[in-house]
Structures are given as C-alpha cells and as structure tokens.
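S.K.: sequence and predicted structure, then a few things I'm wondering about:
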Amino acid sequence: MSAPADAATVAGARRDAVGRRTAQLLVGLVLYAASITLLLRAHLGAMPWDVLSQGLTRVTGWTFGTVTVVVSLVVLACWVPLRQRPGPGTVANVLVIGVLVDPFLALAALLPDPLPLAARVLLLVLGIALNGLATALYVGARLGPGPRDGLMTGLVARTGAPVRLVRGGIEVVVVAAGWALGGTVGLGTLAYALAIGPLVHVLLPRLTVPARR
C-alpha cells in the first residue's frame, strides 16, 4: 500500500507546484499590465518597449493593447532563427498583458488631468516598483520567458555578447524607433532603465519557484 500512497503524494505535490506556478505567473502578468498603466499615466516617459508601442499607436490608430500584442507576435517570430522555444508563460504573457492594458488605461483615464507633478512622480515610482515585482513573479514561475526576454536571451546565446550589452542595444533601438514615431521618452524612461535591473536582481531569487527534484 505504501507505493500507491507515495505515488499519490508525489502526484499531489506536482499538482500543487503547477498550481502555484500558474497562479504566480498570472498574478505577475496582471501586475505587469498595471505597472505599464501607471508609467504611461505618469506622462514622464514610458518603458523602452512601451515607447515603441506608443509610437505605433499614434501611427496606426490602434489601441495600445492591440499594438502590444502585435509587437509581441513580431518579436516571437524573431525567435525562430534564434532557436528559442516558447512556453505556456510566453503565450500567457502576450495574451494577458495585451488584453488587460486597454481596460487598465481606461480606468487610469478617470484620474484628473493634468495631475500635479508630485502625483505623477508617485505614479512613476509605484509603476517601476510594481514592474520589478511583476517581472520577478512571472519569470520566477519558470513557465517560459516573455517574448522580449526570449529575444534577449536568444541573441545572447547566438552571439556570445554580454547580457547587459545585448539588452542595452535592443532597448536603444526600440526607444529610438518609438521616439521617432511619437512615443514619449523622458526621465521616467531613464529611471526605469536604471532601477529595473537592481529591483529584479533582489526580488527574483526570493520569488523563483524551486525546481522539482
């Protein structure tokens, strides 16, 4: 009787682990969409990839959420020559963030406009902190990287270049392209670039789900 009981215990533990990872992934993605909204509403400069999405929104007339999904799909297409494999978290990243951003932005539009500078700075700080937490949650779930993260790791693997150099190069390109299209670049963009790495570095080890033995 001990063998079936042990097998049932192992199966139950696996289900619990999958459930925890899935819940952590979804919470992280919801918070990520919220962090995008806070940073955009602050009007002090968007995150690098969101500068590009802002610019494309102005050019195409599409909603920010639609552009976010389209950009994610284009980035995923770039995974093919890099031999990157998406996971369930990769697909969830595209869908959850893309679906939630527009409703969150609609809620943020209910705030007074213009907001006092102090309120905008507060939104910026909260947005950056929330983004760091959200990133650590969804990456720590270990269910697959987001499209942009996978592009970075794929380029690192294929070129052998340092992560910092590859990430910095990608962000410079997308910010420049987004700014040329009308996206918002400001102190918030710089603050995010400087703060997000240290934030994720501190939070990720604490929020990564241990690998099952």
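M.R.: Cool, the structure landed.
S.K.: when you work out contacts or count neighbours from here on, use the C-alpha atoms and nothing else.
M.R.: OK.
S.K.: and the helix or strand that contains residue 15, what does it pack against?
M.R.: Using DSSP states H and E, residue 15 sits in helix 2-42. If you count contacts as 3 or more CA pairs under 8 Å, 6 or more residues apart in numbering; DSSP states H and E, helix 2-42 packs onto helix 88-108, helix 117-140.
S.K.: now these as JSON lines including mean neighbour count and distance to residue 212?
M.R.: Shown next, in JSON lines, are these (neighbours: other CA atoms under 10 Å; distance: least, CA to CA, whole Å):
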{"stretch": "helix 88-108", "mean neighbour count": "19", "distance to residue 212": "18"}
{"stretch": "helix 117-140", "mean neighbour count": "22", "distance to residue 212": "14"}
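S.K.: try it against this one:
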Amino acid sequence: MTAPAATRRLTTLGPIAQLRAGRLPRRLSQLYIGLVLYGASLALMVRGDLGLSPWDVFHSGLIRHIPLTLGQAVVVMSFVVLLAWIPLREKPGLGTISNAIVIGLAADGVLAILDRPDALYARIGLLVAGVLLNGVATAAYIGSQFGRGPRDGLMIGLHRVTGRSIRLVRTLMEIAVVLAGLALGGVLGVGTVLYALAIGPLSQLMLPWFTVALPGEDATEPEPQRN
C-alpha cells in the first residue's frame, strides 16, 4: 500500500542504494520530467526579462564574458560546483549528475523556441509561470529520491563542515552569487526577489505530493532547496 502523501519522507541514500531502493520506473520518470521542467522554468524567467533566480543572475553575467549559452553555463558551473564536493566529502548520485546536465539542455531547448514578448502583462505571466513551474519541478526531482543537485550538495556540505544553519549557508551562498553575477553584468530584477521569497514555500508545499515512498528506509526530511 502506498503511504499517504502527508506521511512520506525523504531518505538519505548512497548512490548504489538509490538504484536499489525500488520503484525505478516511477522515480526515473519523475526525476527526468522534473529536471526538464526545471530547465523550462528557467527559460520562462529569462524570456519574462524581469529578473532571474540568484544562480541565474550569475550565469547571465558569466555568458557576457564567455562564449556560452545560458544552458551551457548552467552545465559548466554545475560541474565546477561538484569539484567543491571533493573536500566536503559529498557523494554524487544519479540525480546529481542528471541535474548537472539535463537542466541546462532543457533551458536551451525552450529558449530556442520561445521569444521574449513585448507586452508587460505577458512578461509578468512568464515570470509567475516560471516561478510556479520551478516549485513543481524542484519538488518532483527531489521527491524522486535520487539525491541532491550540485548546489544543494555544496550547501549541505558547508552546513555540515561549518556547523552553521542551512538557512544561513544558503543565504550567504545566494548573496555571493548575486553579487558576482552583478559584477559580471548579470540580470537582477523583481523576479529575483519573487523567486527568493516564493521558491522555498512552494517547494515545501509541493514536496509531500511528489515524494516517492521507499519502504524500509529511515526517514529524514532536509529542507528542500534549488539544484
């Protein structure tokens, strides 16, 4: 019998245990659909042109100086962040590597077919849709129980090593990437504030709906964050 959504919890599994935990068709489908939707949500915010998420402020600044698309910058920086996992002794899983690759490819795919609208109301609609879709996508890929994304792992690793709260570590990380992005000429706007305020509550609300129950595992529920 499937556990009620309200009682499902995330489990902390190693890379091999993630694959052995069962329910692979459901979990793999949810993982990759979630990651594709995550990339699409980034593209919607880009075309809304009213501000990007903190990490994408940095990515948008980076591509002003390096010949990369936004999606390629997401992929490259994901693997750069994974290098920081080594001294933190974090272990990547299937979800980690998939996150690093699929989100950027999906973002570029949607950007290739979606233009920036001229009307302000349409741009606001794209921004709001992007933030909402990002919340759904975050809950879906985290709930598939295939591990943390590169940036989540960095945050958790720093939390563990420094003893500081997850909230503080996340805040300092996002302030740092926004400042770096602005220095590089990245895009900051009202959408950045909306994303920062909304994504945590949205993910928290939706995570129980998407978390796949894995019987027999000890339940822990870390705070859901971005890839």
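M.R.: Sure thing, it's come through. Predicted, not measured: the structure shown is a model, and the values here were computed from it.
S.K.: after superposing, what score do the chains get?
M.R.: The TM-score (TM-score structural alignment, normalised by the length of the first structure) is 0.89; 197 aligned residues with a CA RMSD of 1.3 Å.
S.K.: re the thing from before, between the helix holding residue 15 of the first structure and helix 117-140, how many degrees?
M.R.: Comparing the axes of helix 2-42 of the first structure and helix 117-140 via axes from the mean of the first three to the mean of the last three CA atoms, to 10 degrees yields an angle of 150 degrees.
S.K.: show me how far helix 2-42 of the first structure is from its chain's centre.
M.R.: Its chain's C-alpha centre and that of helix 2-42 of the first structure lie 16 Å apart, by CA atoms, centre = their mean, to the nearest Å.
S.K.: got the angle for that helix vs helix 88-108?
M.R.: Orientation check (the same axes, to 10 degrees): helix 2-42 of the first structure against helix 88-108 gives 40 degrees.
S.K.: tell me the first helix or strand C-terminal of helix 2-42 of the first structure.
M.R.: From helix 2-42 of the first structure onward toward the C-terminus, using DSSP H and E, the following helix or strand is helix 48-60.
S.K.: who does that following helix touch, helix- and strand-wise?
M.R.: Partner elements for helix 48-60 of the first structure (3+ CA pairs under 8 Å, 6+ apart): helix 64-82, helix 163-180.
S.K.: which of the ones you listed sits most buried?
M.R.: By mean neighbour count, with neighbours taken as mean count of other CA atoms under 10 Å, helix 64-82 ranks first of those at a mean of 18.
S.K.: need the contact partners of that one.
M.R.: Under the contact criterion CA atoms under 8 Å, 6 or more residues apart in numbering, helix 64-82 of the first structure has outside partners 50, 53-54, 56-57, 85, 94-95, 97-102, 147-148, 150-151, 154-155, 158.
S.K.: can you find the partner of residue 188 of the first structure in the second structure?
M.R.: With TM-score structural alignment as the criterion, the equivalent of residue 188 of the first structure in the second structure is residue 191.
S.K.: doesn't residue 47 make contact with its match?
M.R.: No: the pair residue 191 of the second structure / residue 47 is not scored as a contact, 11.4 Å apart, by CA atoms under 8 Å.
S.K.: and the helices and strands packed on helix 2-42 of the first structure as CSV, adding distance to residue 194 of the first structure?
M.R.: Below are these laid out as CSV (distance: least, CA to CA, whole Å):
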stretch, distance to residue 194 of the first structure
helix 88-108, 23
helix 117-140, 10
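S.K.: so which of those comes closest to residue 198 of the first structure?
M.R.: Distance to residue 198 of the first structure, taken as CA to CA, is lowest for helix 117-140 among these, at 8.8 Å.
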